[in-house]
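Participant: I'd like to go over a predicted model; first the sequence, then the structure.
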Amino acid sequence: MARAATTSDVFNAIAEPRRREILTLLRTGERPVAQLALELGLPQPGASKHLRVLREVGLVRDRREGKQRVYGLDAGGLRAVHEWTGGFERFWNESFDRLDAYVQELKQERQGSSER
């Protein structure tokens, strides 16, 4: 089956490291595209291209502020990613719980053998 285009799928869009960097930067607040480009070390057209993809999949929103376009995070678009990764969070929590129970067992065995 063919892979979805990056402009229609959140998972493919965030697979690109620069796009994840943009989302990380936008967590702290809105930024003009020129500032994002500077912080990323990209030419403005390159930053704009990544921002367009993120906007099309619903991860960022933009607005005009004078002659600038300002971008902000739209975290609601990450809901599908959050829900998908939630299953793995449960897996890891259960794994750590089992590991903790095993460590406690070993401690009790060690205490029991040292008391003899």
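Facilitator: Here it is on my side, so go on. This is a predicted model, so every value here is computed, not measured. Numbers count the residues shown, from 1 in each chain.

Participant: Only C-alpha atoms from now on, for both contacts and neighbour counts.
Facilitator: Noted.

Participant: Check the offset of the helix ranked longest in the chain from the chain's centre.
Facilitator: For the chain, the longest helix by residue count, based on DSSP state H, is helix 79-114. With C-alpha atoms, centre = their mean, to the nearest Å as the basis, helix 79-114 stands 24 Å off its chain's centre.

Participant: List the buried residues in that helix.
Facilitator: When burial is assessed from 16 or more other C-alpha atoms under 10 Å, helix 79-114 yields no buried residues.

Participant: Equivalent analysis for stretch 31-41, please.
Facilitator: So for stretch 31-41, counting by 16+ other C-alpha under 10 Å, buried means R31, P32, V33, A34, L36, A37, L40.

Participant: check which helix or strand covers the fifth one.
Facilitator: Right, L36. Per DSSP states H and E, L36 falls inside helix 33-40.

Participant: what's the answer for G29, then?
Facilitator: G29 belongs to no helix or strand, assigned by DSSP H and E.

Participant: Helix, strand or coil: sort out the residue nearest to it when sequence neighbours are not counted for me.
Facilitator: Nearest non-adjacent residue to G29, counting by C-alpha to C-alpha, 6 or more residues apart in numbering: G72, 6.4 Å away. Remark: G72 carries the secondary structure label strand [criterion: DSSP: H, G, I helix; E, B strand; the rest coil].

Participant: try it against this one:
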Amino acid sequence: MTSDRLSLVFGALADPTRRAILVRLTEGDATVAELAAPFVMSQPAISRHLKVLENAGLISRTRRATARLSHLEAEPLREVTTWLTRYQRFWDESHERLDELLAALQGKGGRGTVARTEGDDHG
């Protein structure tokens, strides 16, 4: 995923209304009226949100008779998840190092430096 597309996806996901629209679209395609129903905003405002989602590649829009349906396109979310995975590994490794440090402190009788646990019979 290019950094420009990544920026568009993160920008689209930054708004809670757009995130809620994506959640709704996991249940199936929907019209603007259906997507607007739970919100206290106009259909044109929802349409503007849909345009942002469409520009980010998170939805596609098609016509069926007189209705214009929005459809979830989840591939950009997979790409974002892949991008974020490297940071998950970073945090996992950081937590492992912290666990090792805590274990070393406890093993050295680091009493007072580590919170006592239930069943601790030191004093």
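Facilitator: Sure thing, it's come through. Since this is a predicted model, take the numbers as computed values, not measurements.

Participant: picking up where we left off before, C-terminal to the helix holding L36 of structure 1, what's the next element?
Facilitator: helix 44-56.

Participant: which helices and strands does that next one pack with?
Facilitator: helix 10-14, helix 17-26, helix 33-40, strand 60-65 (3 or more C-alpha pairs under 8 Å, 6 or more residues apart in numbering; DSSP states H and E).

Participant: how deep is D62 of structure 1 tucked in, by neighbour count?
Facilitator: 18 (other C-alpha atoms under 10 Å).

Participant: Is it in contact with D74, as I believe?
Facilitator: No - the criterion here is C-alpha atoms under 8 Å, and D62 of structure 1 misses it with D74 at 9.6 Å.

Participant: Centroid-nearest residue for structure 1?
Facilitator: R20 (6.3 Å; C-alpha atoms, centre = their mean).

Participant: Spatially nearest residue to that one (excluding sequence neighbours)?
Facilitator: Using C-alpha to C-alpha, 6+ apart and skipping the chain neighbours, the partner closest in space to R20 of structure 1 is I14 (5.7 Å).

Participant: could you measure the aligned partner of the one you found in structure 2 against Q88 of structure 2, distance?
Facilitator: For I14 of structure 1, the aligned position in structure 2 is L13, judged by TM-score structural alignment. For L13 of structure 2, the distance to Q88 of structure 2 (C-alpha to C-alpha, to the nearest Å) stands at 19 Å.

Participant: could you say what helices and strands the longest helix of structure 1 packs with?
Facilitator: Using 3+ C-alpha pairs under 8 Å, 6+ apart, helix 79-114 of structure 1 sits against helix 10-14.

Participant: centre of the chain versus the helix it packs on, how much separation?
Facilitator: That offset, for helix 10-14 of structure 1, works out to 10 Å (C-alpha atoms, centre = their mean).

Participant: about what we covered before: what's the mean distance for the helix holding L36 of structure 1 versus structure 2?
Facilitator: Superposed on structure 2, helix 33-40 of structure 1 shows a mean distance of 1.2 Å to its aligned residues (mean C-alpha distance after the TM-score superposition for structure 1).

Participant: what comes into contact with that helix?
Facilitator: 18, 21-22, 25, 43-44, 46-48, 68-71 (C-alpha atoms under 8 Å, 6 or more residues apart in numbering).

Participant: V57 of structure 1 - how many residues pack around it?
Facilitator: V57 of structure 1: 19 neighbours (other C-alpha under 10 Å).

Participant: Do I have it right that it meets A13?
Facilitator: Yes - counting by C-alpha under 8 Å, A13 is a contact partner of V57 of structure 1 at 7.5 Å.

Participant: Pull the number of nearby residues for R68 of structure 2.
Facilitator: 15.
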